[in-house]
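Colleague: Give me coordinates for this.
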Amino acid sequence: MRPRSTVLAALTTTITIGLAGCGQQAATQSPARDQGLPVTTVVPQADPAARWADGYCGAVGDLVHALASLPAVDPSTPQQASRTTGDLLASVVSGLDRSLAGLNALGAPPVPAADAGRADVIGQFTEIRTQAENARRRIAAVQGDAQASKAALGEARATLDRLDALDYLRGLENVPALEAARQRAPSCGQLDEPPR
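Modeller: Purely as a prediction, here's the structure:
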């Protein structure tokens, strides 16, 4: 499952347009969606697997919510495309930072030998965060150089493609006890809801 992948698809398309046609008319719609405030619910203490799954989904949800409210990319000029893509990447990095903090604080699941999925997601988030930050810095460094900016925007698109391909819930889905616990975890149910 890849929550909110339509948001990333729209942003990837916008960056592609920016790569192909800098200097064209600015985008008139923002792909950002109003997600509202997260609902806080309590999982019973007697269900440690569901509490852990709820914490996992809450941590992953930080990134999902950040991706759903990314700023729009303005391809009207090369400078605007670079500036707005840099802003977008800064938001991606911030969302990844919050998710990584939550996943690291969560610790291992209460199911023996079931931490490989969380560790894998942490590793992927860390790699993508590094890629996004590098792309953001490169975009800032090459502003004014159209060819270098185009290459840097391509790096930004590659970062979004990697995010879109992630299975955020892999840390739960590959362990039957955690997959069952996911069904009892309110934060996981919120990730399954369609975008508003």
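Colleague: CA only for contacts and neighbour counts going forward, please
Modeller: Fine.
Colleague: got the residue ranges for the helices in the protein?
Modeller: In the chain, the helices defined using DSSP state H lie at 5-21, 48-68, 78-106, 116-141, 146-165, 170-173, 176-182, 186-192.
Colleague: Tell me which of these sits nearest to residue 28.
Modeller: helix 5-21 (11.1 Å; CA to CA).
Colleague: Mind putting the helices of the chain into TSV with distance to residue 32?
Modeller: Converted to TSV, the helices of the chain look like this (distance: least, CA to CA, whole Å):
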stretch	distance to residue 32
helix 5-21	7
helix 48-68	6
helix 78-106	11
helix 116-141	19
helix 146-165	15
helix 170-173	25
helix 176-182	27
helix 186-192	17
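Colleague: got the ones you listed as CSV, with mean neighbour count columns?
Modeller: Formatted as CSV, those follow (neighbours: other CA atoms under 10 Å):
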stretch, mean neighbour count
helix 5-21, 19
helix 48-68, 23
helix 78-106, 21
helix 116-141, 19
helix 146-165, 19
helix 170-173, 20
helix 176-182, 18
helix 186-192, 19
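Colleague: Among the ones you listed, which comes closest to residue 34?
Modeller: helix 48-68 (7.8 Å).
Colleague: Which among the helices of the chain is found nearest to residue 40?
Modeller: Short answer: helix 186-192, nearest of the helices of the chain by CA to CA, at 8.2 Å.
Colleague: neighbouring contacts of that closest one?
Modeller: Residues outside helix 186-192 that contact it (CA atoms under 8 Å, 6 or more residues apart in numbering): 3, 41, 43, 53-55, 57-58, 61, 64, 182-183.
Colleague: One more sequence to fold, the one below, so I can look at both together:
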Amino acid sequence: MWRGIGVQAAVAFLLLVAGCGSGEENADRARPEPSQQQETESDGGTHDARTIEWADSYCSATRRLVQAVSTSPQVDPSSPERASETSMDMLATVSQGLRQVERELDGLGPAPIRGADDVLERTKGEFSELRERSEGARNRLAATRQREEPDVAETRSALDVTSNVLDEVGEVNLLGGMEEIPEFVEASRSADSCAELLSAGARPSLNPDGPRE
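Modeller: Below you'll find the model as predicted:
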């Protein structure tokens, strides 16, 4: 899971790659063609292509974080210096993934699902805050590495901050609360990107052990 830095973080990446895939193979997976989405029968009636397409685009955006983390460099805990250096690399990758999520969420049009726009705005804010904290943690690590004389205590403190940030990233709900909207859940059953997220559970996250209580 995403608890702390080092071996445990590396194990989390291995679990993530095994469960979610990595690289362009998943990133470029084709979405359902409109002809396949025209009207999907369900217990609650039919969902038009626009609703399914919007749900798929939303899930595709949040999956960018999964894809970024699955290709992230591992943390080397062999020394505080190596842990600091490799943690900076990881944070850079995470920040890039979060920024990509933000860009794609910003590009979504008005939701054809009642209540989804409010959830979208909250989700965008949450991912933005996570990115800012990730960048802040990386900047703090960078500052410790610029000292002529290494300060072990300061480096360890910066690594603790990084660990906390990565815990937050690992626990973030990748659906952002959309799983509480029945119409979104129904439409997501016909959206490939959502199906891949929901295969990890009703509240998908990067943490293979699930959210902390």
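Colleague: before we move on, the earlier item: residue 30 of the first structure is nearest to which of the helices of the first structure?
Modeller: helix 5-21 (9.2 Å).
Colleague: what's that closest one packed up against?
Modeller: helix 48-68, helix 78-106, helix 146-165 (3 or more CA pairs under 8 Å, 6 or more residues apart in numbering; DSSP states H and E).
Colleague: Select, out of those, the one closest to residue 133 of the first structure.
Modeller: helix 78-106 (6.6 Å).
Colleague: okay, among the contacts of helix 186-192 of the first structure, which ones form the most distant pair?
Modeller: The farthest-apart pair in the contacts of helix 186-192 of the first structure, when distances are taken by CA to CA, is 3 and 43, at 22.1 Å.
Colleague: Residue 20 of the first structure: which of the helices and strands packed on helix 5-21 of the first structure is closest?
Modeller: helix 146-165 (8.7 Å).
Colleague: Over which residues of the second structure does that closest one lie when aligned?
Modeller: Mapped onto the second structure using TM-score structural alignment, helix 146-165 of the first structure covers residues 152-171.
Colleague: just stretch 64-72 of the first structure next, same as before
Modeller: Counting by TM-score structural alignment, stretch 64-72 of the first structure corresponds to 66-74 in the second structure.
Colleague: and residue 30 of the second structure, how many residues sit next to it?
Modeller: Per other CA atoms under 10 Å, the neighbour tally for residue 30 of the second structure reads 9.
Colleague: how close does the aligned partner of it in the first structure get to residue 94 of the first structure?
Modeller: Counting by TM-score structural alignment, residue 30 of the second structure lines up with residue 40 in the first structure. Distance of residue 40 of the first structure to residue 94 of the first structure, given as CA to CA, to the nearest Å: 22 Å.
Colleague: Not counting sequence-adjacent ones, nearest residue to the spatially most central residue of the second structure?
Modeller: Nearest to the geometric centre of the second structure sits residue 65, at 3.3 Å (CA atoms, centre = their mean). Closest residue to residue 65 of the second structure apart from its sequence neighbours, by CA to CA, 6 or more residues apart in numbering: residue 97 at 4.8 Å.
Colleague: corresponding residue for the one you found in the first structure?
Modeller: Using TM-score structural alignment, residue 97 of the second structure sits opposite residue 95 in the first structure.
Colleague: ok, that match to residue 31 of the first structure distance?
Modeller: Applying CA to CA to residue 95 of the first structure and residue 31 of the first structure gives a distance of 17 Å.
Colleague: Also residue 93 of the first structure?
Modeller: In terms of CA to CA, residue 93 of the first structure sits 18 Å off from residue 31 of the first structure.
Colleague: wait, doesn't the residue nearest to residue 65 of the second structure sit right on residue 71?
Modeller: No: Residue 97 of the second structure lies out of contact with residue 71 (CA atoms under 8 Å); the separation is 10.3 Å.
Colleague: Most remote residue from the middle of the first structure, which is it?
Modeller: Largest separation from the mean C-alpha position in the first structure: residue 46, at 31.4 Å (CA atoms, centre = their mean).
Colleague: Next one: that residue from residue 27 of the first structure, what distance?
Modeller: Counting by CA to CA - residue 46 of the first structure and residue 27 of the first structure are separated by 51 Å.
Colleague: again, but for residue 130 of the first structure
Modeller: 28 Å.
Colleague: same thing with residue 93 of the first structure?
Modeller: Counting by CA to CA, the gap from residue 93 of the first structure to residue 27 of the first structure is 23 Å.
Colleague: Show me the one of the helices and strands packed on helix 5-21 of the first structure that comes nearest residue 175 of the first structure.
Modeller: Per CA to CA, nearest to residue 175 of the first structure of those: helix 48-68, 11.1 Å.
Colleague: Give the other helices and strands that that closest one contacts.
Modeller: helix 5-21, helix 78-106, helix 176-182, helix 186-192.
Colleague: superposed on the second structure, where does it end up, distance-wise?
Modeller: Its matched residues in the second structure lie on average 0.7 Å from helix 48-68 of the first structure after superposition (mean CA distance after the TM-score superposition for the first structure).
Colleague: And for that helix, what's in contact with it?
Modeller: So helix 48-68 of the first structure is in contact with 3-4, 7-8, 31-35, 43-45, 91-92, 94-96, 98-103, 106, 109-111, 168-169, 172, 177-178, 181-182, 184-188, 191, going by CA under 8 Å, 6+ apart.
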